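Asker: Build the 3D model from these lines:
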Amino acid sequence: MSSQQQQSDTIATQELQEIVIQAPKVLRKSDMDVFYPSVSAIEHSKNGLQMLKNLMIPTLTVNEALSSVTSSGQSVQVRINGREASLDQVRNLLPETIKRVEWIDNPGLRYKGANAVLNFIVINPSAGGSLMTQAMPALNCSWGQYNAGLKLNNGRSQFGMSANFKLTNKVEMHREYHEVFTYPDGQTLTRTETPTRGYMDATFGGLQLDYSYIKPDTTVLWVAVHGYKAWPETSLYEGLLSLSNSPDAILLHDYNSKKGFTPSFQAYLEQHFGRGQLIAIDFNGSLYNGRTTHNYNERDAATENQLTDVNTRIRDCNQAYGIEANYIKNWKNSRLTAGVSYTANRNR
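Answerer: This next block holds a predicted model:
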């Protein structure tokens, strides 16, 4: 007599929740598309740059790691409440303060020849504050991006402080090239460079203090003091250079270095009037003090005799000022912009 046992395995199943970001509401106008962020897009965004990515604007590419925004491979100008801004300032925006995003793919003269423009319309919370930090270090080399932003709100006013730091320390790099020169008599000369070693340093940081007053669609006032510090941005190329008309190889050394400090001041005022009219005034001024160094030399690989030795030292002291005023009149299907601008530079 035989008996047969049957055994059944029980597998517990669990349904995973899907993350769904609803498409934003889009309002098509004659000169722009206006995107209103959906609730899900706000909930799944930690900063303004992620919010922009979640808006899924056609042809727009947002790269958070490289801090770049492009449209069909071309750069995009970004603005906050009408004033020109940086991607670091966009990154420090709280998603819930972004009221709408204006996408202008055919900008006019007001935007200084930009290929496309993104204008973030934001509001200030009436109370409280926020602290945002972000760190993106590399694991296999001395490279990283670090950002922090503090904002304190009181009524329609906001006081802000932000800092950013970019580390690039002795990151390995090289160059190699092959070029042919043809003389008038038909003879040719071929130069070929084979790399031996090279590296790049590009460490810089910035600190900004700013104040803004925003009465939505009525008044925008923004002033900021910013300091930008570039530690020695250096690049070193060393290689072996061979010439088709000589059996002797040449040791090549090419070194570049640049460092400096740039304080700047910016102010922006936008006032709306009745019947779709507004006036926008933008002022900026900056001062740059820096030093640039370039060393280039060639030596005979066999004897190490000096063949070429060029050394350059440049000290810069540059000032730049600019003011622009625009009058804008909006109709239902058209817009008129009239403005004046003045720029001044003093370079030593």
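Asker: For the rest of this, base every contact and every neighbour count on C-alpha atoms.
Answerer: OK.
Asker: For Ser257, pull up the helix or strand it's in.
Answerer: For Ser257, the enclosing helix or strand under DSSP states H and E is strand 250-273.
Asker: I'd like the next helix or strand past that strand.
Answerer: Using DSSP H and E, the next helix or strand after strand 250-273 towards the C-terminus is strand 277-300.
Asker: Give me the neighbour count for Trp331.
Answerer: 11 (other Cα atoms under 10 Å).
Asker: so what's it up against?
Answerer: By Cα atoms under 8 Å, 6 or more residues apart in numbering, Trp331 lies in contact with Gly276.
Asker: mind checking how far it is from Thr218?
Answerer: The spacing between Trp331 and Thr218, counted by Cα to Cα, to the nearest Å, is 17 Å.
Asker: okay, the angle between the strand holding Ser257 and strand 277-300?
Answerer: Counting by axes from the mean of the first three to the mean of the last three Cα atoms, to 10 degrees, strand 250-273 lies at 180 degrees to strand 277-300.
Asker: So which bits of strand 250-273 are buried?
Answerer: Counting neighbours by 16 or more other Cα atoms under 10 Å, one finds that the buried residues in strand 250-273 are 250-272.
Asker: same for that strand, what does it pack against?
Answerer: strand 219-243, strand 277-300 (3 or more Cα pairs under 8 Å, 6 or more residues apart in numbering; DSSP states H and E).
Asker: got JSON lines for those strands, with distance to Gly108 and mean neighbour count too?
Answerer: Converted to JSON lines, the helices and strands packed on strand 250-273 look like this (distance: least, Cα to Cα, whole Å; neighbours: other Cα atoms under 10 Å):
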{"stretch": "strand 219-243", "distance to Gly108": "22", "mean neighbour count": "19"}
{"stretch": "strand 277-300", "distance to Gly108": "15", "mean neighbour count": "17"}
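Asker: Quick one: closest of those to Met161.
Answerer: Nearest of the helices and strands packed on strand 250-273 to Met161, taken as Cα to Cα: strand 219-243 at 9.5 Å.
Asker: and the angle from that closest one to strand 250-273?
Answerer: What separates the directions of strand 219-243 and strand 250-273 is an angle of 170 degrees, with the same axes, to 10 degrees.
Asker: So Phe181 versus Thr188, what's the distance?
Answerer: In this structure, Phe181 lies at 5 Å from Thr188, with Cα to Cα as the measure.
Asker: and what of Val34?
Answerer: Val34 sits 58 Å away from Thr188, going by Cα to Cα.
Asker: how about the helices and strands packed on strand 250-273 in a markdown table, adding distance to Trp143?
Answerer: What follows is the helices and strands packed on strand 250-273, written out as a markdown table (distance: least, Cα to Cα, whole Å):
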| stretch | distance to Trp143 |
| --- | --- |
| strand 219-243 | 13 |
| strand 277-300 | 23 |
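Asker: quick one more, to check against the first:
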Amino acid sequence: MKKTLLFLILLMFSCVSIAQSYKEAKNDSVKTKCVDEDNDISYHKNVHDNDNAVSDSLTLNEVVVKSSRAVNTNGALRIFPTDKQKESSSTAYGLLSKLALPLISVDEVAHTISAPSNMGTVQVRINDVEATKSDLASIDLSAVKYVDFIRNPGVRYGQNVGFVINIIVKKAVSGYAVGADLSHTLSFPNSSDNLFAKFNFGKNEISLSYWLDFSDKRKLRYEETDQYLMPDNSFYYITRRDKERRLKNIWHNLQLKYSFSETGRYVFQATLGTDLSNCPIDYTLRENIVNQDCDTVMINSSEKSFSPVLDLYYNLNIGKNQSVTLNATGTYSDASYSWSYGGNSPYSYTSDGDSWSLFAEGIYENRMRLFTFSSGLQYSLKYNSNKYLGDAEAINTIHNSLVYAFAQIKGNLAALEYTLGTGVSCMYYRQASDSYKYWLWRPELSLAYPFWDKFKLKYYLRMYQNPPRLEYLGDIDIRNNELEVSRGNSALFPTRVLDNSLTISYQLPTFYAEIETSYRNNYHCYMSQINRETDENGNTNFIFTRENQRRILMFYVNAYTRYDIIPDKLTFAATGGFFRFFNYGNTYKHHYSSFNGAFRATAYLGKFTISADASNGWSFLEGETRVANTYTYSLAASYKYKDFILSLIWQNGFQNDLVYNKAYLVNRYVGKIQKLIDGDMGNMLTFKISWHLSKGRKYEDLKHTVNNKDNDTGIIKGN
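Answerer: This is a model prediction of the structure:
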């Protein structure tokens, strides 16, 4: 680990030296990048941009920018994709993977964008509003201007959001575009197919998209070795090992969108969509081995869900400097789930759940001479009801709501860039006899100062809250096996999080490097708790639940480097850092250190594009569980022919049985060594064909795409 960390640090500073030498040699031919940083990324911004600049020369407020690909602004890492990157990508997933953003994992095959599991979710936006999976697949990449990567989201981005990716594109006002993106895995039954069409006429746009995902895995296996401390202080040992496993999933999405806009004045948009998810088969044949005696049990589960969503959006520009934005989203979810466990102590239950949710938001913005002021109000309301039948019988009904008001100013004091924001939120929760109102003051401060010509120093502070997941709140016991029971806790309350970071960056036209130091404190967070109980029949049960406990601390130092070694021909990006975790429960204390790193290299060879990436996996400690994800790597090649892009992606080559992750539970009552093996992910070979056809396209101001739907039904599931 030390050698790897030293290698990355030396690599980073070697690249600085090379890039500096390159800059000096080309000093007469390359102009230094100059950017007017009056662009706020912490709230919705309605820019009306008729920029028609080409890839290597971007005109921003009459300042010519030559060859700069990355800029560390006050609130974001802003990256300008090259024409080669856009032309060789079939979807936004492909483009973002080529940008190799720090701490972000993009899977072009699964169409997922994720971050390390305990660092928050990734929110992807198009023109500063949340984008759906269909939006990212059907985006016109030729209209992409730049991408803002925000590691410390502002006061209005929502709950548990650790990263925001904001893709800025120009709006089409005429013509049409149709296309398809088809991905099929050759090594096992797995596909992801998207069809879309967009039509623009005058002030109107109509778009329709359909998505179908299918997966049938037969090489999943789970293994665990457990030890339990019994009441008489003896240990009970058991090994659980899957002999067979099959997991089949089918997912449909249909989205219809209509927008009506007048350039520089107003935009109205209505979006109607629906998700239909079905997991008809989740079958496991498992061996339980105790003292060389083997007992085989069968575990079956199935799940269905249906979730329509309606979103309405309106933006009005008042004069040249003011705007008002209104947004409302309503979602309904209907879900059913069944689970059964065989063996000597059979156990089964079913669950039906319904949920209704409403999200509404209003934002006012005023771009004044000295600074930009914005304020807003968010309101969300959710009703959730789950009925359990069988060996687990209960009816859980949860009401919760959130009101959040915020205000922010952003400006410059000489060379110092600043953002100052504050917000107040009130969360209401009620389930049976448990209820509370949780108030939180949520400040935000960002300071950035350039020095030594190409260096910039930035400090960021914010406070926010993380509410518990609905499945943690259900007031019910669910048996996992003969010894373990999962128990919900209706008394959980949100976690208060204080986040600090200090970043130093260095920038040249074709080179960017930074080192970020971050410290995060989760106060009174909901953490795992395992209790031992003996029932009236003398049987010992180990209760797995969650309780609000002392705190979790995370400290890390992470370096990131991206370098256009040969502009438009060869690019390289790498990230790596040291992470330290401190977990303080009511009855335990655990510490853990890890190194996490990844790199990506891409070569553009005419109509061919070849890329390679690798990651050592994400290792972390949360509560009493230490998780080590496996190292992964992939090799991809694509060829562009007219309106088609043909791609072949090889993931985790030469690994027949990929150990997806390992987990270690170090509780005083229960010790576990767990292993998840995914044979389907080893030597995974996927073929993609993308087709995009457009005609008569012209672009004007920016548009709006949204995804505030809520599909969380809160059903507690068996393990």
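Asker: what's the mean distance for the strand holding Ser257 of structure 1 versus structure 2?
Answerer: Here strand 250-273 of structure 1 is compared with structure 2 after superposition; its mean distance to the aligned residues, by mean Cα distance after the TM-score superposition for structure 1, is 1.8 Å.
Asker: All the helices of structure 2, residue numbers only.
Answerer: The residue ranges that make up the helices of structure 2, judged by DSSP state H, are 2-25, 83-87, 92-99, 133-138, 470-473.
Asker: hmm, back to that, more crowded one of Val34 and Thr188 of structure 1?
Answerer: When neighbours are counted by other Cα under 10 Å, Val34 comes out ahead of the other of Val34 of structure 1 and Thr188, with 20 against 12.
Asker: got the contact list for the closest residue to the more buried one other than its chain neighbours?
Answerer: For Val34 of structure 1, ignoring the flanking residues on the chain, the nearest one in space by Cα to Cα, 6 or more residues apart in numbering is Glu102 at 4.6 Å. Under the criterion of Cα under 8 Å, 6+ apart, the neighbours of Glu102 of structure 1 are Met32, Asp33, Val34, Phe35, Val117, Leu118, Asn119, Phe120, Ile121.
Asker: Considering those residues, which is situated nearest to Ser242 of structure 1?
Answerer: Of all the contacts of Glu102 of structure 1, the one sitting nearest Ser242 of structure 1 is Val117; the distance, using Cα to Cα, is 47.9 Å.
Asker: Just confirm the closest one contacts Ile80, I think it does.
Answerer: No: with contacts counted by Cα atoms under 8 Å, Val117 of structure 1 stays clear of Ile80, the gap being 10.7 Å.
Asker: These two: who's more crowded?
Answerer: For Val117 of structure 1 against Ile80, the residue with the higher neighbour count under other Cα under 10 Å is Val117, and the figures read 22 against 18.
Asker: can you tell me which residue in structure 2 aligns to the more buried one?
Answerer: Taking TM-score structural alignment as the alignment basis, one finds that Val117 of structure 1 is matched in structure 2 by Val164.
Asker: Please apply the same query to Gly290 of structure 1.
Answerer: In structure 2, the position corresponding to Gly290 of structure 1 is occupied by Ala335, as judged by TM-score structural alignment.
Asker: OK, contacts around its match?
Answerer: Under the criterion of Cα under 8 Å, 6+ apart, the contact partners of Ala335 of structure 2 comprise Glu303, Lys304, Ser305, Phe306, Asp352, Gly353, Asp354, Thr713.
Asker: mapped onto structure 1, which of the residues you listed are still contacts?
Answerer: Taking both residues aligned by TM-score structural alignment, their matches' Cα atoms under 8 Å as the threshold, the shared contacts between this structure and structure 1, drawn from the contacts of Ala335 of structure 2, are Glu303, Lys304, Ser305, Phe306, Asp352, Gly353, Asp354.
Asker: rewinding a little: right, and the helices and strands packed on strand 250-273 of structure 1 - which one's nearest Thr59 of structure 1?
Answerer: So among these, strand 277-300 is nearest, using Cα to Cα, at 29.0 Å.
Asker: The closest one: how far from the chain's middle?
Answerer: Centre-to-centre, strand 277-300 of structure 1 and its host chain are 16 Å apart (Cα atoms, centre = their mean, to the nearest Å).
Asker: Now do the contacts for the equivalent of Phe268 of structure 2 over in structure 1.
Answerer: Residue pairing (TM-score structural alignment): Phe268 of structure 2 is matched to Leu221 of structure 1. For Leu221 of structure 1, the contacting residues are Ser212, Tyr213, Ile214, Ala267, Tyr268, Leu269, Glu270, taking Cα under 8 Å, 6+ apart as the criterion.
Asker: which of those residues sit farthest apart?
Answerer: Checked with Cα to Cα, the contacts of Leu221 of structure 1 reach their widest spread between Ile214 and Ala267, with 13.6 Å between them.
Asker: count of residues packed around the residue lying closest to Glu324 of structure 1 once chain neighbours are set aside?
Answerer: On the basis of Cα to Cα, 6+ apart, the spatially nearest residue to Glu324 of structure 1 that is not a chain neighbour turns out to be Ser341, at 4.2 Å. Ser341 of structure 1 is flanked by 13 other residues according to other Cα under 10 Å.
Asker: counterpart of Ser341 of structure 1 in structure 2?
Answerer: Under the alignment defined by TM-score structural alignment, Ser341 of structure 1 is paired with Gln378 of structure 2.
Asker: before we move on, what about Gln134 of structure 1?
Answerer: In structure 2, the residue equivalent to Gln134 of structure 1 is Asp181, according to TM-score structural alignment.
Asker: Could you pull up the contacting residues of the closest residue to that match other than its chain neighbours?
Answerer: Spatially, and ignoring its direct neighbours in sequence, Asp181 of structure 2 is nearest to Ser690 (4.4 Å; Cα to Cα, 6+ apart). Residues counted as contacts of Ser690 of structure 2 (Cα under 8 Å, 6+ apart) are Ser90, Gly179, Ala180, Asp181, Leu182, Phe644, Ile645, Leu646.
Asker: Alignment lookup: Ser690 of structure 2 to structure 1.
Answerer: Aligned against structure 1 - with TM-score structural alignment as the criterion - Ser690 of structure 2 pairs with nothing.
Asker: Next: Val109 of structure 2.
Answerer: Aligning on TM-score structural alignment places Val109 of structure 2 opposite Ala65 in structure 1.
Asker: Which residues are in contact with that match?
Answerer: For Ala65 of structure 1, the contacting residues are Met136, by Cα under 8 Å, 6+ apart.
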